[in-house]
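Peer 1: below are the sequence and a predicted model; questions follow.
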Amino acid sequence: MSNLHGHQTPPIARQNDIPMTPHSLPPYVTDQSALESLCHTLRQSPRLALDTEFVGEDTFIPRLELIQVATATTAAVIDFPAVQANGSLDVLWELMCDTKIEKVFHAGRQDLDLFTLHAGQVPKPFFDTQIAAAMVGYGAQVAYANLVQRLHGTKLAKAHTFTNWSARPLSDDQIAYALEDVEFLLSIHTHLQDRLKTLGRSEWVREEFARLETVVGEKNREPQERYQRIRGWDTLKPKGAAVLRELAVWRETEARRRNVPRGRVMRDEVLLQLARHPPKSVNDLRGLRGVHSSEVDRHGVQLLAAITSALALPPSAWPEVPSERKPDPESTGIVELLQAVLKARAAEEGIAPTMLATSADLQTLVEAKQNRTVLNIPILHGWRRQLAGDVLLQVLDGAVTVSVDRTSGALRMNAGSS
């Protein structure tokens, strides 16, 4: 594997080769006593490698099935339903909230969501190896198995990729497979920490973890912005968007109460139709295409209450809806130029372009410069601005021009004038 400067990076060692479980500690924890013993041992380590297995197709809150954990010398799988059925997991949640212990995940967004839900707060400090890997040249959203193979030269098994983790009993092979998800994490963490330090990017990754912590924390609060995840919301007028917002909050509350998926309460397209053509009575509800009588019988009064509440709002309380104006050809050309500059800067620094900005971000940046409005997008903050944001602004201002190097064919940034 080549590093950012073209040299070959040798495979790194596992965390103490393999995280061995002491004979006195069962690797498969199914009761509170064993969990307490495990947590006592885990507290001796400065960091924990963590992963989860869960089932979420049929519930609003994913059902946590397994928690895999490892230190440099200990590894175990915690059977969440088994422990919960006969005891408490409070000792585990206390461990997750211990700020003296770093929690290490790979692509840990969903794991953090689950731990935050059960522990009552975001487990911190934490380290996400997928985010860190993207910062040091391994590409955006690199899979754990790919990272293990590149760094360790080990190909992980795929035999239990589609295992139903809610089925019991689990076989020894399944437990061993689950443990692989944490087996290499701490050694990968050490390698990435070293690379970040060498490249001077430790602060960058801390910024990203802080952003993720904010996102996870906000998800577990009141879902006032959930309506923006409904496809087509931005085609509504502001008044209709206000109706959709209230309906989405109602659905979120109902889905959480019943612990069923949102779509099982009411589908997105039905909410969108109700927002576009707000009914005034139960009979109006029954006349809408796609709205079943059973849904009206069950939710009609609540739906009308949510709609009435939204319609009573003053225009100042309506959501802002993005403009439907299509970008003109000139703006499109400028965005494409910025994309080329962004890719060039990303290639120079060995970082995935998508870590810096999206096409939508660049479009927004161009429109804001044209309209002389103030922006709050990631590319204009922190390490992203340092790496590429300032250059993009200079290109837009004419302070930097772009040319093609005759020899290499690469883009070259030159001090220029408008």
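Peer 2: Nice, I can see it.

Peer 1: use CA for all of it now, contacts and neighbours both
Peer 2: Fine.

Peer 1: which positions in the helix or strand harbouring residue 147 come out as buried?
Peer 2: For residue 147, the host element (DSSP states H and E) is helix 144-152. Neighbour-count burial for helix 144-152, with 16 or more other Cα atoms under 10 Å as criterion, is recorded at 144, 145, 147, 148, 150, 151, 152.

Peer 1: okay, now the one to match up with it:
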Amino acid sequence: MSEENTEPKAGPDSGQTEQETEDETVPAPLLTLRDGLPPVTDTDDGLAKAAEAIAAGTGPVGIDAERASGYRYSNRAYLIQLRREGSGIWLIDPIGLTTMQPLVDALDGTEWILHAATQDLPCLSDLGLHPSALFDTELAGRLLGYPRVGLGTLVETVLGFTMLKEHSAADWSTRPLPDAWLEYAALDVEVLVELRDALATELVEQGKDEWARQEFNWLRGFEAPVRVDAWRRTSGMHRVRGRRGLAAVRGLWTERDRIAQQRDVTPSRIIPDAAIVAASQDLPQDKASLLGLKGFHGRGAERYVSSWVKVLNHAVTMDEDELPVRSPRADGPPPPRAWADKDPVAARRLTLARESVNGLAEERNIPAENLLTPDFLRRAMWTPPKTRDPGALLDGIIELLTGFGARGWQIALTAPLLTDAVLHAETDDDS
């Protein structure tokens, strides 16, 4: 599980979140492993035994994966943790294995329990692991209106145990993995089954179980989005002036990415974004000038200086029509701040739609972005169906939202609101 969603956890038999006494509030007990720390499975024979045990278990399977974000270029899983009733916890090191097929077979037809599924599904998919069904405890927490949905917070709030906050940003590509790290990783799945059951009960009580079913089914096909022109996300790039400067950013970012991929190191460990920006502002043409720049630093600054200079020379000499533009043409609507100037009626549509969706979200105790993806709302309000017949307009908006990827429960709740926003925005304009 990535560092931004990993929080400490506590054991299932430890007690309540807080116990009131006459003198003090007793903090929630610390989660511990009920069966102790299992050994790491890192051989094909060991995986076959693990798969046999997991297949013999009952009920859903709690699953988590540890990557080396911040250290490695790849998004691969360096450790997989699993827990199922009747089989206990298993820690799988996939790096030296020749096949994952026994685990694929063992998990076939089971429900996976994941926390923040979109973080782990891509690396598990790379290993050939695909869920037949899943339950995302983070997403369930959002649908239920919990203000904080990190794993540690949910475990403490719902089950009454605290979890350690150590090792979340560890380099999981390290071998051998220290026992303290392995215990931390194992705790990530220790009470996932109990958490899932408690949240599932709440979803039924709030009448949101069908919402969750549709969301979880949609997650099964999740794929990490491919970023177009990812170099444009370089931090501080707004300080670079001129298209040649942009060409330098693009070239340095691309070269850094190539080196990082080759070495399987996170790009910022080669040179940071700040170094790319500094070089792109000054456009030095020789090694001494580049290395003398304040701000051009990093482990790979001097090591790959010839490559950086070559990129900068090319940026200075390339033809005008090869230079990148400052703002590429987007395939979606413009930024909302520009709507009032470009299309005042569309701006009113957007305002009315947002107000209605936010109001319904508050009423249903759910984040507005989970009620309807903000990009879907913007796209529908920028170019709604042309008809203004209420029934036909509603059908058209339903078709739009379906095409964007909204789920049925989202469409049923929000399509009427968007229809009203379109009609009222134009009525206000006429008046």
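Peer 2: Noted; the coordinates are in hand. All values derive from a computational prediction rather than experimental measurement.

Peer 1: before we move on, back to that, mind putting the buried residues of helix 144-152 of structure 1 into JSON lines with distance to residue 418 of structure 1?
Peer 2: Formatted as JSON lines, the buried residues of helix 144-152 of structure 1 follow (distance: Cα to Cα, whole Å):
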{"residue": "144", "distance to residue 418 of structure 1": "47"}
{"residue": "145", "distance to residue 418 of structure 1": "49"}
{"residue": "147", "distance to residue 418 of structure 1": "45"}
{"residue": "148", "distance to residue 418 of structure 1": "49"}
{"residue": "150", "distance to residue 418 of structure 1": "46"}
{"residue": "151", "distance to residue 418 of structure 1": "47"}
{"residue": "152", "distance to residue 418 of structure 1": "51"}
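
Peer 1: which two of those residues have the greatest separation?
Peer 2: In the buried residues of helix 144-152 of structure 1, the most distant members under the criterion Cα to Cα are 144 and 152, with 11.4 Å between them.

Peer 1: counterpart of residue 206 of structure 1 in structure 2?
Peer 2: With the correspondence set by TM-score structural alignment, residue 206 of structure 1 lines up against residue 214 in structure 2.

Peer 1: how much space separates its match from residue 125 of structure 2?
Peer 2: 21 Å (Cα to Cα, to the nearest Å).

Peer 1: what does residue 147 of structure 2 give?
Peer 2: Going from residue 147 of structure 2 to residue 125 of structure 2 by Cα to Cα gives 30 Å.

Peer 1: check residue 347 of structure 2 too.
Peer 2: Relative to residue 125 of structure 2, residue 347 of structure 2 is positioned 41 Å away (criterion: Cα to Cα).

Peer 1: more crowded one of the two?
Peer 2: In this comparison of residue 347 of structure 2 against residue 125, neighbours counted by other Cα atoms under 10 Å, the higher total goes to residue 347 at 21 against 15.

Peer 1: pretty sure that one sits against residue 339.
Peer 2: Yes. Contact criterion Cα atoms under 8 Å: residue 347 of structure 2 and residue 339 qualify, at 5.2 Å.

Peer 1: show me where the stretch 201-350 of structure 2 has its helices.
Peer 2: The residue ranges that make up the helices of the stretch 201-350 of structure 2, judged by DSSP state H, counting those that start in this stretch, are 209-219, 243-263, 273-282, 287-291, 305-317, 339-342, 344-364.

Peer 1: which of those helices sits closest to residue 139 of structure 2?
Peer 2: Residue 139 of structure 2 sits nearest to helix 209-219 of all the helices of the stretch 201-350 of structure 2, at 8.0 Å, using Cα to Cα.

Peer 1: picking up where we left off before, find residues that contact each of residue 144 and residue 152 of structure 1.
Peer 2: Where contact means Cα atoms under 8 Å, 6 or more residues apart in numbering, no residue is in contact with each of residue 144 of structure 1 and residue 152.

Peer 1: where's the residue lying closest to residue 43 of structure 2 once chain neighbours are set aside relative to residue 42 of structure 2, distance?
Peer 2: Distances taken as Cα to Cα, 6 or more residues apart in numbering place residue 97 nearest to residue 43 of structure 2, at 5.9 Å, with adjacent residues excluded. Here the distance between residue 97 of structure 2 and residue 42 of structure 2 works out to 7 Å (Cα to Cα).

Peer 1: mutual contacts of those two, please.
Peer 2: Listed contacts common to residue 97 of structure 2 and residue 42 are nil; contacts here mean Cα under 8 Å, 6+ apart.

Peer 1: now do the SS call for the residue nearest to residue 43 of structure 2.
Peer 2: In terms of secondary structure, residue 97 of structure 2 is coil; the call rests on DSSP: H, G, I helix; E, B strand; the rest coil.

Peer 1: any idea what it aligns with in structure 1?
Peer 2: Going residue by residue (TM-score structural alignment), residue 97 of structure 2 aligns to residue 88.

Peer 1: against residue 31 of structure 1, how distant is that match?
Peer 2: Applying Cα to Cα to residue 88 of structure 1 and residue 31 of structure 1 gives a distance of 9 Å.

Peer 1: who's more crowded, those two?
Peer 2: Each of residue 88 of structure 1 and residue 31 has its neighbours counted (other Cα under 10 Å); residue 31 has more, 20 against 16.

Peer 1: these two touch, right, the more buried one and residue 86?
Peer 2: Yes. Because the distance of 6.7 Å satisfies Cα under 8 Å, residue 31 of structure 1 is recorded as touching residue 86.

Peer 1: who's in contact with the residue most central in space within structure 1?
Peer 2: The geometric centre of structure 1, computed from its C-alpha atoms, lies nearest to residue 109 (Cα atoms, centre = their mean), at 4.4 Å. With Cα under 8 Å, 6+ apart as the criterion, the residues that contact residue 109 of structure 1 are 212, 216.
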